[in-house]
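1. Sequence and predicted structure, then a few things I'm wondering about:
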Amino acid sequence: MVSRIITEKIKFLAGKYPIITLTGTRQCGKSTLLKSAFPDYRYVSLEDLDLRMMAKDDPRGFLQNFGSKTIIDEAQYVPELFSYIQTKVDAENKAGMYILSGSHNFLLLQNISQSLAGRTAVLKLAPFSITELQNASLLPNTLNDFLFTGGYPRIYDKQIAPADFYPHYIQTYIDRDIRTIREISNLSQFVRFLKLCAARTGQLLNITSLANEAEISVPTANAWLSLLESSYVVFLLKPYHNNFNKRLVKSPKLYFYDTGLAASLLGLENSEQLSTHYLRGEIFETMVISEIVKQHFFAGLEPQIYFWRDSNKNEVDLLIESGGQLQAIEIKSSATMKNDFFDTLQLFQSFSGISPENLFVVYGGETDYTTKKGKFISWKNPFQVKSGYPLDR
């Protein structure tokens, strides 16, 4: 089994809070992680219809039957439980009483904010990171192989070809999650919208253009995009708020949490097709930024990350803000180090005051290399979140 970086953080917080809540996209390994990290806890999944009805019909009896030190998976299916859990933890006031998990971030956190605020630590899990796969000697050999494969655990645990896994995953996501959260009359139209989002990964989001191409209204496009965000399929990267006396773009950029899913939605059938694909650079950028997000999540942190782009289309792909400092990152899928990769970073440095030690180029090669302009970092050496400072390696 692949060791998950977040495990120690979860165990630590379980000794501090009466409830731990773990969210994340479907099939990213939440149940496996919790069963492994807490072997002395009882496990119950409310995807089981019989157990779900028991919990709905008699929440108090359900909790009494299972007792404390219980993992309740897909807890969002029975919102009636949350107020009873609140009463029980307030009465007993012990750490580590319940561990809740679920794939519906919106529904789960909505119930938490209503009943369990202040009583639970909320953590986020994502598919395998590069570091986790490296530690388990499972990282695909080539960059294209990793971009095409992605990080969903079942692919590695069961040795399933990505071309076999993702179509079924997409169908499961729509049948279980989308139908539960929001009623969509035309599911094929939603799938088209999802594929159009994949074609925009790593790019500025123009919601009107997206809606027009999907043949839906702008309000519907916004609602569906929020649905994808709340179920950890996509995330939006906001532009940096400090204008440095420059005119800046105001639109966010759209990214997928997993490049394997994006590649499947784009119709790719094998990793070789990535070599000449028109979106290879954007897919690589998606991978790098999602790795930064994962490292924050696994450390129990919310990433303070942005991009910078001015009206002349000068752009820094990623800014990480931590401890009052900025780190600027350019992302290039090329396997060759080139000094001109630092050009925009140096432009940004000229008016931001950022030091060369905080300038980085993540590229598609194998070797880290430090120059007087900044540092090249291989795609195989993702940043680690240590002491809240993402690039402290």
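-> Noted; the coordinates are in hand.

2. alpha carbons only for contacts and neighbour counts from here, please
-> OK.

3. how near is residue 23 to residue 111?
-> Remark: distance between residue 23 and residue 111 (C-alpha to C-alpha, to the nearest Å) = 13 Å.

4. more neighbours, the two?
-> Counted by other C-alpha atoms under 10 Å, residue 23 and residue 111 do not tie: residue 23 has more neighbours, with 26 against 19.

5. That one and residue 99 touch, don't they?
-> No: in this structure, residue 23 is not within contact of residue 99 by C-alpha atoms under 8 Å, at 10.8 Å.

6. which helix in this protein runs the most residues?
-> Longest helix of the chain, by residue count under DSSP state H: helix 280-298.

7. Comparison target, given below:
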Amino acid sequence: MNAALADTRVVLISGARQAGKSTLVRIVAGDRLAERRDLDRAQDRAAALADPIGFVDSSELLVIDEIQRDPELLLAIKAAVDEDPRPGRYLLTGSSRLFGMVAAPDALPGRMETVELWPFSQGELDGEPDGFIDAVFALGPDLRHESQVTRADYAARVVRGGLPEATTRDDPRRRQRFFDAYVQALIDRDVQQLSEIQRKAELRKLVRLLAARSATLIAAGSLESALGLSRPTIARYLRALEEIFLVKRIPGWSRNLGTRATATPKLVFVDSGIAANEVATDARALLRPGGPFGPLLESFVLSELSRQLTWSQQLIDLSHYRDQAKYEVDAVLENRSGQVVGIEVKAASTVGPDDFRGLRRLAERLGDDFIAGIVLYTGASTLPFGPKLRAMPVSALWQVASPTAN
């Protein structure tokens, strides 16, 4: 963050509401001369609408919270930084993906860097290193990890999630009330800024339906009959939910490997606690036979990987793989050199050779570009299952340190 302010005129911290954006801004701006405005406050928003040029006029760092409330301010900021191109002029926060908004002008190309802020990772909550991605690309199948985290603990982590307010509530009923109010507030306030949503009840139903299908392939057409909405309307609703950081789509991966791969994205919730609440499950129910532990754990892992991508040294693209022969890999991590790590997620505490079916297919087709295939499971030990193939505890995601860490 400080590095971005040192060489970029405008820095935007973008992420879900109550993920800690304002707290991060206070930390970053704490030792700087700075003015601060908040567009969630009616008086600040009125001033911005009345005089946008005057509103952004500042000789020091100007912090503007919730910039999506008046995206036309970007034009005034553009004029200001073009006249005075010093770095570190503006620090913005936003709870919607700014340029996905209908009203947002494409005003700051080459002038703004966006920093994506997710809810707390498990490493941040536990004080652990969160270095799995860098470690697995550096060490490949030589990476080892032993764990004392139990299946019950994994289930508790899934339903807790990482939103700061939720992590402080030990009473499940109080946490449920928080999640219910949080999602409803997003629909009532933030979605309305992105799209003219007329049928809020159907949108609320869509959120619950997506939670029940977490970590599965999602196409607008597959939801038509369940919701009674047209395909274009569902597609618009899905885009809106992604723009407000409630859900994230993981794209399909392909590299012309001689077999057709699906381009249909998987959908995960940015916060696993919200997903678990939407399907009305708690940690104990997750562990019962027939409970949704498998898909929710996969969604949890994919969101933890997404968090880690924002600070890993490796520049990584995250996708999933599924071909016509129904070989699947839950997560495909590919760096800029074309090297790939494949990851499968299993809620079981034991793993067998069949769990590596998709990873073996990927390894055969990629050859030397395939670094490692990891099945993350709820057991305790790292186990070999062939060249470059390992079973490893899920907690490796946050308990393994990056080799480059000081």
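-> In hand now; what should we look at? Computed from a prediction, not measured in an experiment: that's the story for all the values here.

8. Now do the same for residue 296 of structure 1: its match in structure 2.
-> Correspondence of residue 296 of structure 1 to structure 2, assessed by TM-score structural alignment: residue 309.

9. That match touches residue 303, doesn't it?
-> No: applying C-alpha under 8 Å as the test, residue 309 of structure 2 and residue 303 come out as separate, 9.9 Å apart.

10. Counting neighbours, go ahead and name the busier of these two.
-> Higher neighbour count among residue 309 of structure 2 and residue 303: residue 303, with 23 against 20, using other C-alpha under 10 Å.

11. out of everything not next to it in sequence, what's closest to the more buried one?
-> Nearest residue to residue 303 of structure 2 in three dimensions, chain neighbours excluded: residue 270, at 5.9 Å (C-alpha to C-alpha, 6 or more residues apart in numbering).

12. Then residue 201 of structure 1?
-> residue 255 (4.7 Å).

13. Trace residue 36 of structure 2 over to structure 1, please.
-> Aligned by TM-score structural alignment, residue 36 of structure 2 pairs with residue 43 of structure 1.

14. So its match: helix, strand or coil?
-> Classification of residue 43 of structure 1 by DSSP: H, G, I helix; E, B strand; the rest coil places it in strand.

15. Tell me how many other residues surround it.
-> Neighbours of residue 43 of structure 1 under the rule other C-alpha under 10 Å: 17.

16. swap in residue 312 of structure 2?
-> When counting by other C-alpha under 10 Å, one arrives at 18 neighbours for residue 312 of structure 2.

17. Same question for residue 192 of structure 1.
-> Neighbourhood size, residue 192 of structure 1 [other C-alpha under 10 Å]: 15.

18. Aligned to it, what sits in structure 2?
-> In structure 2, the residue paired with residue 192 of structure 1 is residue 205, using TM-score structural alignment.

19. Give me the three-state assignment for the residue nearest to residue 201 of structure 1.
-> Secondary structure assignment for residue 255 of structure 1 (three-state DSSP): strand.

20. for the most centrally placed residue in structure 1, what are its contacts?
-> Centroid-nearest residue in structure 1, with C-alpha atoms, centre = their mean: residue 257, separated by 4.5 Å. Residues near residue 257 of structure 1 by C-alpha atoms under 8 Å, 6 or more residues apart in numbering: 126, 232-235, 286-287, 290.

21. Thought residue 21 was touching residue 120 of structure 1, still the case?
-> Yes: contact criterion C-alpha under 8 Å: residue 120 of structure 1 and residue 21 qualify, at 6.5 Å.

22. returning to what we had before: now do the longest helix of structure 1: everything it contacts.
-> Contacts of helix 280-298 of structure 1 (C-alpha under 8 Å, 6+ apart): 5-6, 9, 123-126, 129-130, 147, 201-203, 255-259, 262, 274, 302-303, 318, 331-333, 362, 379, 382-385, 390.

23. That helix vs structure 2, average distance?
-> On superposition with structure 2, the mean distance recorded for helix 280-298 of structure 1 (mean C-alpha distance after the TM-score superposition for structure 1) is 1.2 Å.

24. ok, now which ones touch residue 284 of structure 2?
-> Neighbouring residues of residue 284 of structure 2 by C-alpha under 8 Å, 6+ apart: 152, 155.

25. measure the residue mapped onto it from structure 1 to residue 256 of structure 1 for me?
-> In structure 1, the residue matched to residue 284 of structure 2 (TM-score structural alignment) is residue 272. Look at residue 272 of structure 1 and residue 256 of structure 1: by C-alpha to C-alpha, they are 21 Å apart.

26. Could you find the counterpart of the residue nearest to the centre of structure 1 in structure 2?
-> Aligned against structure 2 - with TM-score structural alignment as the criterion - residue 257 of structure 1 pairs with residue 270.

27. and if you look at residue 84 of structure 1?
-> Using TM-score structural alignment, residue 84 of structure 1 sits opposite residue 76 in structure 2.

28. Then residue 153 of structure 1?
-> In structure 2, residue 153 of structure 1 lands on residue 164 (TM-score structural alignment).

29. burial of its match, as a residue count?
-> Using other C-alpha under 10 Å, residue 164 of structure 2 has 15 other residues around it.

30. ok, now residue 164 of structure 1?
-> Close neighbours of residue 164 of structure 1, defined as other C-alpha under 10 Å, add up to 12.

31. Am I right that it is in a helix?
-> Yes: assessed by three-state DSSP, residue 164 of structure 1 belongs to a helix.

32. quick one: the residue mapped onto it from structure 2 from residue 281 of structure 2, how far?
-> Structural correspondence for residue 164 of structure 1 with respect to structure 2 (TM-score structural alignment): residue 177. To residue 281 of structure 2, residue 177 of structure 2 is 14 Å away according to C-alpha to C-alpha.

33. nearest residue to the alignment partner in structure 2 of residue 316 of structure 1 other than its sequence neighbours?
-> Under the alignment by TM-score structural alignment, residue 316 of structure 1 pairs with residue 329 in structure 2. Leaving aside its sequence neighbours, residue 329 of structure 2 sits nearest to residue 321 (C-alpha to C-alpha, 6+ apart; 5.0 Å).

34. what sits against residue 40 of structure 1?
-> With contact taken as C-alpha under 8 Å, 6+ apart, residue 40 of structure 1 is in contact with residue 69.
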